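**Q** Attaching a predicted model along with its sequence, questions to come.
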Amino acid sequence: GAPLGYLHVLWQRGEPAGKIPARRLRRAARLHRRLGPTGKEAHALKRLREAANSNDLDTVQQLLEDGTDPCAADDKGRTALHFASCNGNDHIVQLLLDHGADPNQRDGLGNTPLHLAACTNHVPVITTLLRGGARVDALDRAGRTPLHLAKSKLNILQEGFSHSLEAVRLEVKQIIQMLREYLDRLGRHEQKEQLDDLCSRLQMTSTKEQVDEVTDLLASFTSLSLQMQKMDNR
């Protein structure tokens, strides 16, 4: 018969697959990887990375349900989560995390999925990775945090280059969600409440001037938070 994947060991314990904690999935996957994949498994692992890289959600889902290890890397250390994060595919990122992908796994160059999402400015993916347990100390090896990325994005929005009202509102909302997740992980609840207030104000906007006002307030908030971060690091 077909060789048992690492998930079968967990399922034999009488626990539904959907209820298995991500931490246990990752631990079981590491044990399985030490034994090395069979030819059929190696093909499935490669297909998973390729599907994540080509934004093929259905294939990713099918392979994960079949027990394919989401943490398996190619010869450059890249996992399916690295590819999905770089591409900005939030749905595939969430699916991989739900099936035990490690948000802090590094590729051959030392990049985590969070680094790649930050380099390509995929704010919703950063939010999802933070929720999934990605370390919040830095987005990249240069020491940038979500605050730095938010400031860069807001500077572009403040320039006002041909963005529709809805597009600006959506981007500001995504930046707020990212910062809320980041500050929540840091335990900065007072600042998180300020962001909640800005989010409420954003929802009530109906003109570009009103959205611009919220954008300016968020930019000021971000600059102040960066100053606080520098002081904390001294």
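**A** Received the coordinates, thanks.
**Q** Only C-alpha atoms from now on, for both contacts and neighbour counts.
**A** Will do.
**Q** Just the element for Leu195, please.
**A** helix 189-203 (DSSP states H and E).
**Q** For this protein, which helix extends over the most residues?
**A** helix 208-233 (DSSP state H).
**Q** For it, buried residues please.
**A** 211-212, 214-216, 218-219, 221-223, 225-226 (16 or more other C-alpha atoms under 10 Å).
**Q** Now do the end-to-end distance for stretch 94-110.
**A** 22 Å (C-alpha to C-alpha, to the nearest Å).
**Q** Run through who's touching it.
**A** 21-26, 61, 64, 70-71, 73, 76-82, 112-114, 128-129, 132-135 (C-alpha atoms under 8 Å, 6 or more residues apart in numbering).
**Q** Stretch 215-234 now?
**A** With C-alpha under 8 Å, 6+ apart, stretch 215-234 has contacts from 147-148, 150-151, 154-155, 157-158, 172, 195, 198.
**Q** also this one, for the comparison:
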Amino acid sequence: MEGSSPLVAASSDGDRSSSEGELTVANGAAVRDGEKREDETPMEAAGAVGFSISRLDTLSALRLNRTRPAADTELRYLHLLWQPSELLQAGRSSPGKITSNRVRRLGRARRNMGPIGKDLYAVKRLREAANSNDIDTVRRLLEEDTDPCAADDKGRTALHFSSCNGNESIVQLLLSYGADPNQRDSLGNTPLHLAACTNHVPVITTLLRGGARVDALDRAGRTPLHLARSKLNILQEGDSRSIETLRGEVTQIIQMLREYLNIMGQSEEREKLEHISNQLQNTRTREQVDEVTDLLASFTSLSIQMQNMGDR
């Protein structure tokens, strides 16, 4: 047996166990390599040992603990799948880099354990109630801490829907619970834009009081001043409104312009507007209201020109 290799000797000896044969291979390889190749690098030595181990049977590999860490990891993973709380704790305490797979698993565990589904239903119900002018449901959901800024897949919030519908009461209620008057949808429209497109002057006034940006442009490039001018044009062309209705709509436009000028800090323009407002209060006939409307239209056009010069 002196001429035989250590590997053959170990495999042919029936009295020795497989573990002993592994030690013989390892020791034999180490002795032989140490005698013949003193300059062998650590990587080469590792390759030689790995080749010898690959010739062993499965039981030998298990005894060398080559597969135990992987097996333990798989069993531990299967165990944690049934206990998401331990998975979250493991994700916080385990050292090392957090892989994308672990992040996804943690996210799934959190979604399964948290009231996310309930929250999604509540914010969807809030938008639907605002769109259908159901102020009681809107108030109840807001009192239950439903997020008023939650948007749908198109970026629209409950404030967008109520502003578009011209429901001033719901707009005011949403603003009082922290709705953002400058939040934009996927097309870039704020609630102010939607109110401008639908000519809801009272909602414009309420949004301006709630902090809406006065320089925000809608899709047509219009500011609140442009809205006021367009509304005045409609009033001047229409003959079907009664004097009370006409006076009320002109008063709304004056109120909107008053809020606008207060925000802009234009004191001189505000004084002129107050003079026009006083004239409106003293009107008694349709012709007098039309005169005030013409005066207000001229004032608004001049304000738009001043704004354009300021933007330049």
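**A** Done, it's in. Only a predicted model underlies this, so the values are computations on that prediction, with no experimental measurement involved.
**Q** Read off where the helix holding Leu195 of structure 1 ends up in structure 2.
**A** Under TM-score structural alignment, the match for helix 189-203 of structure 1 in structure 2 covers residues 267-281.
**Q** swap in stretch 87-96 of structure 1?
**A** Aligned using TM-score structural alignment, stretch 87-96 of structure 1 spans residues 165-174 in structure 2.
**Q** that older thread, starting at the chain centroid, how far to the helix holding Leu195 of structure 1?
**A** Offset of helix 189-203 of structure 1 from its chain centre (C-alpha atoms, centre = their mean, to the nearest Å): 22 Å.
**Q** Same check on stretch 43-57 of structure 2?
**A** With C-alpha atoms, centre = their mean, you get 53 Å for stretch 43-57 of structure 2.
**Q** cool, and stretch 90-101 of structure 1?
**A** With C-alpha atoms, centre = their mean, you get 9 Å for stretch 90-101 of structure 1.
**Q** Any idea how many residues pack against Thr38 of structure 1?
**A** Look at Thr38 of structure 1: counted by other C-alpha atoms under 10 Å, it has 11 neighbours.
**Q** brain fart, Phe161 of structure 1
**A** 8.
**Q** Map it onto structure 2.
**A** Match for Phe161 of structure 1 (TM-score structural alignment): Asp239.
**Q** Just say helix, strand or coil for that match.
**A** Secondary structure assignment for Asp239 of structure 2 (DSSP: H, G, I helix; E, B strand; the rest coil): coil.
**Q** and for whichever strand or helix holds His43 of structure 1, what span of structure 2 is it aligned with?
**A** Using DSSP H and E, the element containing His43 of structure 1 is helix 39-53. Aligned by TM-score structural alignment, helix 39-53 of structure 1 falls on residues 117-131 of structure 2.
**Q** Now do that stretch: distance to the chain's middle.
**A** Worked out by C-alpha atoms, centre = their mean, stretch 117-131 of structure 2 lies 16 Å from the chain centre.
**Q** Would you mark the buried spots in that stretch?
**A** In stretch 117-131 of structure 2, counting by 16+ other C-alpha under 10 Å, buried: 122-131.
**Q** now stretch 184-198 of structure 2
**A** Judged by neighbour count using 16+ other C-alpha under 10 Å, the buried positions of stretch 184-198 of structure 2 are 184-185, 189-196.
**Q** one step back: ok, now how distant is the match of Phe161 of structure 1 from Ser52 of structure 2?
**A** Plainly put, Asp239 of structure 2 is 102 Å away from Ser52 of structure 2 if you go by C-alpha to C-alpha.
**Q** How about Ile276 of structure 2?
**A** 101 Å.
**Q** Comparing those two, which shows the higher neighbour count?
**A** Per other C-alpha under 10 Å, whichever of Ile276 of structure 2 and Ser52 has more neighbours is Ile276, with 17 against 14.
**Q** which residues does the alignment partner in structure 2 of Cys119 of structure 1 contact?
**A** Superposed on structure 2 with TM-score structural alignment, Cys119 of structure 1 falls opposite Cys197. The contact partners of Cys197 of structure 2, by C-alpha under 8 Å, 6+ apart, come to 164, 218.
**Q** Quick check: Cys197 of structure 2 vs Phe299 of structure 2, distance?
**A** Where Phe299 of structure 2 is concerned, Cys197 of structure 2 sits at a distance of 21 Å (C-alpha to C-alpha).
**Q** Over to Asp136 of structure 2?
**A** Using C-alpha to C-alpha, we find Asp136 of structure 2 at a distance of 40 Å from Phe299 of structure 2.
**Q** now swap in Glu35 of structure 2 and tell me
**A** 104 Å.
**Q** Please apply the same query to Ala48 of structure 2.
**A** Look at Ala48 of structure 2 and Phe299 of structure 2: by C-alpha to C-alpha, they are 94 Å apart.
**Q** counterpart of Leu296 of structure 2 in structure 1?
**A** Match for Leu296 of structure 2 (TM-score structural alignment): Leu218.
**Q** so the helix or strand containing Ala9 of structure 2 matches what in structure 1?
**A** Take DSSP H and E as the rule and Ala9 of structure 2 turns out to sit in helix 6-12. With TM-score structural alignment applied, helix 6-12 of structure 2 matches no range in structure 1.
**Q** Which elements pack onto that helix?
**A** On a contact count with 3 or more C-alpha pairs under 8 Å, 6 or more residues apart in numbering; DSSP states H and E, helix 6-12 of structure 2 meets helix 18-36.
**Q** next helix or strand past the helix it packs on?
**A** Next element after helix 18-36 of structure 2 (DSSP H and E): helix 42-54.
**Q** Which neighbouring elements make contact with the helix or strand that comes right after that following helix?
**A** Per DSSP H and E, the first helix or strand lying C-terminal to helix 42-54 of structure 2 is helix 58-63. Helix 58-63 of structure 2 sits against helix 18-36, with contacts defined as 3+ C-alpha pairs under 8 Å, 6+ apart.
**Q** Return the set of buried residues in the helix it packs on.
**A** Applying 16+ other C-alpha under 10 Å to helix 18-36 of structure 2 flags 18-19, 21-22, 24-26, 29 as buried.
**Q** Give me the buried subset of the contacts of stretch 215-234 of structure 1.
**A** Buried, going by 16+ other C-alpha under 10 Å: 147-148, 150-151, 154, 157, 172, 195, 198, out of the contacts of stretch 215-234 of structure 1.
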